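> coordinates only, sequence not included:
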């Protein structure tokens, strides 16, 4: 290609308008929004896995039962979730980290404003040439990213958005993400060790949101991907620290994946070891970190006599984490239209039927199939 044509191609590349759509859970922005937020959450077929004709009634019953404790949690946070504000900060930082393209970030929350339809309409109005769907869930689950992808596909159709779209399904083993996370763990670990008596042991607990066991047995790759993330973070850290993976936020009587975070706190008390909790499946502070980890589990650890309780902050707008997201966007654009993971192709082992790569058809490379086993999963904002 002649030099002039090559230069023109580069100028065209710089001018292309890329909409980066950030998927996140969402959270109530005022006390009055807590009830409808919960109703939206439990009305999602990916969350409440019961026959469709039962779901509306059951969703109302569960939302009503969860309203009082949820309101108490959000009262601690001033009556609202900080998730939208923090996601906006991540969006602004990510735009600045992509100077070579005309990138604009749009936020598509799943259960409260701004919803996917609002984001899709905004992307269309902006006139994007290309769209990158970037979940702020590093590990894929049919209950989080899978649900958001279904909502986005429906919303984009309603909005008449027909731009070329690349879907990044997950990035649990991305090297830059693992190094950014390991740096936060290292800093918190060193600070905790300085605060502890040298004779007190320190254990790292990687705490992720739990799922009902039946969902994982139905082929959801989330637990496996969490394990891969922890392995990568430990390798990037390079510290042979005592560590364990656990799961928080059990919301229903059925069996959830284990060990639970409560169980690991009890084990630490018996072992007389301090703990450093790492919210490994969250990249923004919200009720599950600021209330569940910082208040409820801290109180439990104190009551059980755990000799020290520390917590690693989430990534939020950490520069290294934002740089990792920017790298993922660039690689997604290189992959082209369709579905890609943080490693390009399929990451999950063959046995995971919930992997979005297992649901690709000739007609749609971004269709996500959700498992239909009866169950309830309950994230919160």
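Arrived safely. Quantities reported herein were computed from a predicted structural model and do not represent experimental measurements.

> Going by C-alpha atoms from here, please, whenever you check contacts or count neighbours.
Fine.

> Pretty sure residue 210 is one of the things residue 249 touches, is it not?
Yes. Under the criterion of Cα atoms under 8 Å, residue 249 makes contact with residue 210 at 6.0 Å.

> For the two, work out which one has more neighbours and name it.
When residue 249 and residue 210 are compared for neighbours, residue 210 comes out ahead with 24 against 21, by other Cα atoms under 10 Å.

> what about that one, distance to residue 127?
Residue 210 is 39 Å from residue 127, where distance means Cα to Cα, to the nearest Å.

> what does residue 153 give?
According to Cα to Cα, residue 153 and residue 127 sit 18 Å apart.

> Check residue 115 too.
Distance from residue 115 to residue 127, by Cα to Cα: 19 Å.

> Show me which of these two is the more surrounded one.
Taking other Cα under 10 Å, residue 115 and residue 127 do not tie; residue 115 has more neighbours (21 against 14).

> so what's that one up against?
107-109 (Cα atoms under 8 Å, 6 or more residues apart in numbering).

> do the same with residue 179
Taking Cα under 8 Å, 6+ apart, we find residue 179 in contact with 233, 236-237.

> Export those residues to TSV and append columns for distance to residue 13 and secondary structure.
Compiled in TSV, the contacts of residue 179 are given as follows (distance: Cα to Cα, whole Å; DSSP: H, G, I helix; E, B strand; the rest coil):
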residue	distance to residue 13	secondary structure
233	34	helix
236	34	helix
237	37	helix
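
> Among those, which one lies nearest to residue 50?
Residue 50 lies nearest to residue 233 out of the contacts of residue 179, by Cα to Cα, at 36.4 Å.

> who's in contact with the nearest residue to that closest one once chain neighbours are set aside?
Closest residue to residue 233 apart from its sequence neighbours, by Cα to Cα, 6 or more residues apart in numbering: residue 178 at 4.8 Å. Listed by Cα under 8 Å, 6+ apart, the contact partners of residue 178 are 172, 229, 232-233, 236.

> and residue 178, which of the three is it?
Classification of residue 178 using DSSP: H, G, I helix; E, B strand; the rest coil returns helix.

> Would you agree residue 234 is in contact with residue 183?
No. Using Cα under 8 Å, residue 234 is not in contact with residue 183; the gap is 10.4 Å.

> Comparing those two, which residue is more hemmed in?
residue 234 (20 against 16).

> Count the neighbours of residue 191 for me.
Close neighbours of residue 191, defined as other Cα under 10 Å, add up to 12.

> Please report how far it lies from residue 272.
On the measure of Cα to Cα, residue 191 and residue 272 end up 19 Å apart.

> Tell me where the protein has helices.
Taking DSSP state H as the test, the helices found in the chain are 3-15, 34-42, 55-76, 83-96, 116-126, 145-159, 175-195, 213-217, 222-237, 261-271, 287, 298-304, 319-335.

> what's near enough to touch the most centrally placed residue in the chain?
Nearest to the geometric centre of the chain sits residue 137, at 2.2 Å (Cα atoms, centre = their mean). Contacts for residue 137 were tallied using Cα under 8 Å, 6+ apart; they are 23-24, 144-145, 170, 281-283.

> Below is structure B, check it against A:
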């Protein structure tokens, strides 16, 4: 079972509001008491934010549908083809929206599957992502009389196949477009408070960056790690991507490549926020060359990494 975050069903206010409502109701994502959070969510955030976010989705929507959903289906099909000889079915579930994790399980159950390998497509573990997937799975299993054997791939931030896939994508991009002064690795942020409470996400992000830089043979001044997509007023993991974009040209860095290693599929946060909004920040601050390196999506090295993870779980059992 491949699992990703999910996406609105359409780039409309109604669809985005339904998606955000489900997403922001998850206690793993926003851990405020419901007594305080729900009035803010339903009275302020959803009415005012949904129309704005819908316009952003509209700007990146593909003819086939949401980029995240289109890519996720391609990943499912490619992995299924690779595992066909072993007669291993591959299903797709989303934490929010459709297809749900529940529907993905029902698909496996109908096929008579007795062991489930759950692969959240989050390379770095966080309570707000991977743990939320586990919560959903546990909630579904509460209704089952016979729980299947299952394994949960918690993270793969340092897996050799993952690092190699990232490095190959960077090398290919530089071969086609030329190497820049700096490789900036932008990860989705989380509240700093989560890290203080034991979430290993920030540490794992930095480790991924170190391993990728080493694989590429980069010197310390040739790469940098930042965090994007902060929400609300509290402190999140730093340095912030947007502030870094505005500061780099003042430091004399005018050409950068940007990659987002925490995203397994291109989506709103990469196609609009990084490839669009943050490019504007950099260029307006005096930058001269800015290039976004796409997510691993369904490229062959990424699919092979998934195959390696799945086969390792099979061997371990």
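Structure's in. What do you need? Predicted model, so just to flag it, every value in this text is computed and none were measured.

> Report the TM-score for the pair.
Comparison of the two superposed chains (TM-score structural alignment, normalised by the length of structure 2) gives a TM-score of 0.93, and 310 aligned residues with a Cα RMSD of 1.7 Å.

> Pull up the aligned stretch in structure 2 for stretch 121-136 of structure 1.
The aligned range for stretch 121-136 of structure 1 in structure 2 is 106-121, by TM-score structural alignment.

> now swap in stretch 298-318 of structure 1 and tell me
Aligned using TM-score structural alignment, stretch 298-318 of structure 1 spans residues 279-299 in structure 2.

> rewinding a little: select from the contacts of residue 179 of structure 1 the one having the most neighbours.
Highest count within those by other Cα under 10 Å belongs to residue 233, 26 neighbours.

> Which residue in structure 2 aligns with that one?
Applying TM-score structural alignment, one finds that residue 233 of structure 1 aligns to residue 212 in structure 2.

> Next one: its match from residue 2 of structure 2, what distance?
Remark: distance between residue 212 of structure 2 and residue 2 of structure 2 (Cα to Cα) = 24 Å.

> Next: residue 65 of structure 2.
Going from residue 65 of structure 2 to residue 2 of structure 2 by Cα to Cα gives 19 Å.

> So those two - more neighbours on which side?
In terms of neighbours (other Cα under 10 Å), residue 2 is the more surrounded of residue 65 of structure 2 and residue 2; the figures are 21 against 15.

> residues contacting the aligned partner of that one in structure 1?
Here residue 2 of structure 2 is matched to residue 22 in structure 1, going by TM-score structural alignment. By Cα under 8 Å, 6+ apart, the residues touching residue 22 of structure 1 are 91, 105-108, 133-136.

> make it 6 Å
Residue 22 of structure 1 is in contact with 107-108, 134-135, counting by Cα atoms under 6 Å, 6 or more residues apart in numbering.

> And it, how close does it get to residue 119 of structure 1?
According to Cα to Cα, residue 22 of structure 1 and residue 119 of structure 1 sit 9 Å apart.

> who touches both of these two?
residue 108.

> and stretch 284-302 of structure 1, how far apart are its ends?
25 Å.

> what separates that stretch from the chain centre, distance-wise?
17 Å (Cα atoms, centre = their mean, to the nearest Å).

> Give me the distance between the residue lying farthest from the centre of structure 2 and residue 58 of structure 2.
What lies farthest from the middle of structure 2 is residue 145; by Cα atoms, centre = their mean that is 32.9 Å. Distance, residue 145 of structure 2 to residue 58 of structure 2, by Cα to Cα: 43 Å.

> Quick one: map residue 36 of structure 2 onto structure 1.
Using TM-score structural alignment as the criterion, residue 36 of structure 2 maps onto residue 54 of structure 1.

> Same check on residue 130 of structure 2?
For residue 130 of structure 2, the residue aligned by TM-score structural alignment is residue 145.

> Excluding sequence neighbours, find me the nearest residue to that match.
In space, not counting the residues next to it along the chain, residue 145 of structure 1 is nearest to residue 135; the distance is 6.3 Å by Cα to Cα, 6+ apart.

> Next: residue 245 of structure 2.
In this structure, residue 245 of structure 2 finds its nearest non-sequential neighbour in residue 282, 4.7 Å apart by Cα to Cα, 6+ apart.

> Kindly report the same for residue 267 of structure 2.
In this structure, residue 267 of structure 2 finds its nearest non-sequential neighbour in residue 68, 5.0 Å apart by Cα to Cα, 6+ apart.

> Please apply the same query to residue 40 of structure 1.
Distance criterion Cα to Cα, 6+ apart; nearest residue to residue 40 of structure 1, sequence neighbours excluded, is residue 111 at 5.5 Å.

> so the one you found makes contact with residue 38?
No. Residue 111 of structure 1 is beyond contact range of residue 38, at 7.9 Å (criterion: Cα atoms under 6 Å).

> Report how many residues lie close to the residue mapped onto residue 309 of structure 2 from structure 1.
With TM-score structural alignment as the criterion, the equivalent of residue 309 of structure 2 in structure 1 is residue 328. Neighbour count for residue 328 of structure 1, taken as other Cα under 10 Å: 24.

> Residue 156 of structure 2 matches what in structure 1?
Under the alignment (TM-score structural alignment), residue 156 of structure 2 pairs with residue 171 in structure 1.

> State the distance from its match to residue 146 of structure 1.
Residue 171 of structure 1 is 14 Å from residue 146 of structure 1, by Cα to Cα.

> ok, the two, which is more surrounded?
residue 171 (28 against 24).

> Give me the distance between stretch 217-233 of structure 1 and the centre of its chain.
How far stretch 217-233 of structure 1 lies from its chain's middle: 13 Å, per Cα atoms, centre = their mean.

> Stretch 273-291 of structure 2: how far from the chain's middle?
21 Å.

> how long is it from one end to the other?
So stretch 273-291 of structure 2: terminal residues 13 Å apart, Cα to Cα.

> any idea how far residue 338 of structure 1 is from residue 169 of structure 1?
Separation of residue 338 of structure 1 from residue 169 of structure 1 (Cα to Cα) stands at 10 Å.

> Tell me which of the two has more neighbours.
Neighbour comparison, residue 338 of structure 1 and residue 169: the larger count goes to residue 169, with 29 against 18 (by other Cα under 10 Å).

> Give me the distance between the more buried one and residue 252 of structure 1.
To residue 252 of structure 1, residue 169 of structure 1 is 27 Å away according to Cα to Cα.

> Nearest spatial neighbour of the aligned partner of residue 256 of structure 2 in structure 1, chain-adjacent residues omitted?
Alignment note (TM-score structural alignment): residue 256 of structure 2 maps to residue 275 of structure 1. Of all residues not flanking residue 275 of structure 1 in the chain, residue 203 sits nearest, at 4.8 Å (Cα to Cα, 6+ apart).
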